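1. sequence-free structure coming up:
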């Protein structure tokens, strides 16, 4: 089935995002699952080949900014070795049958042969694939890196 991805939001992670909670832009609330009257819900997003449950909540007093927080967010941060300055990008993926799910990419800015690019990990430490993208004036560079194929190599 064909799927179509729509960017929900993207941001560089701050120290607060890494250590406590990821502040979600209020303007994109309509693109996320509705709270249905409550202050919090758990939804899942796909990162690499794994779905991650994430607590999505809004403060009930004061500034009601939505956040991804708690133990579930910290588990995602720690497992994926996220750092200040990494880019977190959330997409909503619409599937041909009408269903949808959320997908996340997390990347680091790198200097690739003098080109400022983003390196994205697969979310799997066993089989790391990094894809770098560079977009400038309708140009795009995509590079996939993986384990070398050593089958049949002369030693």
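-> Arrived safely, thanks for sending. Source: prediction; values computed, not measured.

2. contacts, neighbours, all on C-alpha from now
-> Noted.

3. contacts for the longest strand seen in the chain next, please.
-> As assigned by DSSP state E, the longest strand anywhere in the chain is strand 100-112. Residues outside strand 100-112 that contact it (C-alpha atoms under 8 Å, 6 or more residues apart in numbering): 44-48, 82, 85-94, 116-121.

4. let's see it at 6 Å
-> With C-alpha atoms under 6 Å, 6 or more residues apart in numbering as the test, strand 100-112 has contacts from 45-47, 86-94, 116-120.

5. in it, what counts as buried?
-> The neighbour-count check on strand 100-112 (16 or more other C-alpha atoms under 10 Å) flags 101-109 as buried.

6. here's the one I want to compare it with:
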């Protein structure tokens, strides 16, 4: 879990750029995108449900996550009403994918952050493009927004 103040996201990006094991343990979850993740919905690990706001007996919960540029993205996580819960991100996911021009093989990470001073919880989302040389994946590069302002 990330505790943040004014510089939390810059700190997170610095941590993400290192290839340490510690970095991977900080993410609520990271995933290499599949064809279904890109075309329809993002299947998320069941353990991510503990990081989300309460479903309050329902089958869906909305939450907001900020990207590396500070832009807010509204997502909805849904689970099946019966049987295996199988959580997926539905609403807001396709807009995020299209905006970031993500493709199969790219990577996305979600983080839960808690402000120590206010105890307020927030979420961060980091998209990374797959880097290939001669067809071999050598790593992932974080996306940085290009501002025309």
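-> Structure received. All values derive from a computational prediction rather than experimental measurement.

7. got a TM-score for the pair?
-> Here the superposed chains carry a TM-score of 0.73, computed using TM-score structural alignment, normalised by the length of the second structure; 124 aligned residues with a C-alpha RMSD of 2.3 Å.

8. quick one: whatever helix or strand comes next after the longest strand of the first structure to the second structure mean distance?
-> Counting by DSSP states H and E, the element after strand 100-112 of the first structure in chain order, helix or strand, is strand 115-120. Here strand 115-120 of the first structure, set against the second structure after superposition, deviates by a mean of 3.0 Å using mean C-alpha distance after the TM-score superposition for the first structure.

9. which residues in the second structure does whatever helix or strand comes next after strand 115-120 of the first structure align to?
-> As assigned by DSSP H and E, the chain's next helix or strand after strand 115-120 of the first structure is strand 130-136. Across the second structure, nothing matches strand 130-136 of the first structure (TM-score structural alignment).

10. in strand 130-136 of the first structure, which residues are buried?
-> For strand 130-136 of the first structure, using 16+ other C-alpha under 10 Å, the buried residues are 130-134.

11. quick one: work out the angle between the longest strand of the first structure and strand 130-136.
-> Strand 100-112 of the first structure runs at 80 degrees relative to strand 130-136, counting by axes from the mean of the first three to the mean of the last three C-alpha atoms, to 10 degrees.

12. okay, and which of the contacts of strand 100-112 of the first structure map to helices?
-> Of the contacts of strand 100-112 of the first structure, none are assigned to helices by DSSP state H.

13. can you flag the buried ones in these?
-> Buried members of the contacts of strand 100-112 of the first structure, counted by 16+ other C-alpha under 10 Å: 45-47, 86-94, 117-120.

14. rewinding a little: what is the nearest of the buried residues of strand 100-112 of the first structure to residue 53 of the first structure?
-> Nearest to residue 53 of the first structure, judged by C-alpha to C-alpha, of these is residue 102 at 11.0 Å.

15. how about that closest one, what's its partner in the second structure?
-> Under TM-score structural alignment, residue 102 of the first structure pairs with residue 123 in the second structure.

16. what do you get for residue 68 of the first structure?
-> Matched to the second structure by TM-score structural alignment, residue 68 of the first structure sits across from residue 89.

17. could you pull up the residues touching its match?
-> 41-42, 76-77.

18. run the last query once more with 8 Å
-> Neighbour list for residue 89 of the second structure: 41-44, 75-78 [criterion: C-alpha under 8 Å, 6+ apart].

19. on that earlier part again, need the max-distance pair from the buried residues of strand 100-112 of the first structure.
-> Within the buried residues of strand 100-112 of the first structure, 101 and 109 form the most distant pair, 26.2 Å apart (C-alpha to C-alpha).

20. before we move on, back to that, let's have the contacts of residue 89 of the second structure in CSV, adding distance to residue 12 of the second structure.
-> As requested, those are exported to CSV (distance: C-alpha to C-alpha, whole Å):
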residue, distance to residue 12 of the second structure
41, 25
42, 22
43, 23
44, 21
75, 21
76, 23
77, 23
78, 27
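
21. the aligned partner of residue 41 of the second structure in the first structure and residue 69 of the first structure: what is the separation?
-> In the first structure, residue 41 of the second structure lines up with residue 21, judged by TM-score structural alignment. Residue 21 of the first structure sits 4 Å away from residue 69 of the first structure, going by C-alpha to C-alpha, to the nearest Å.
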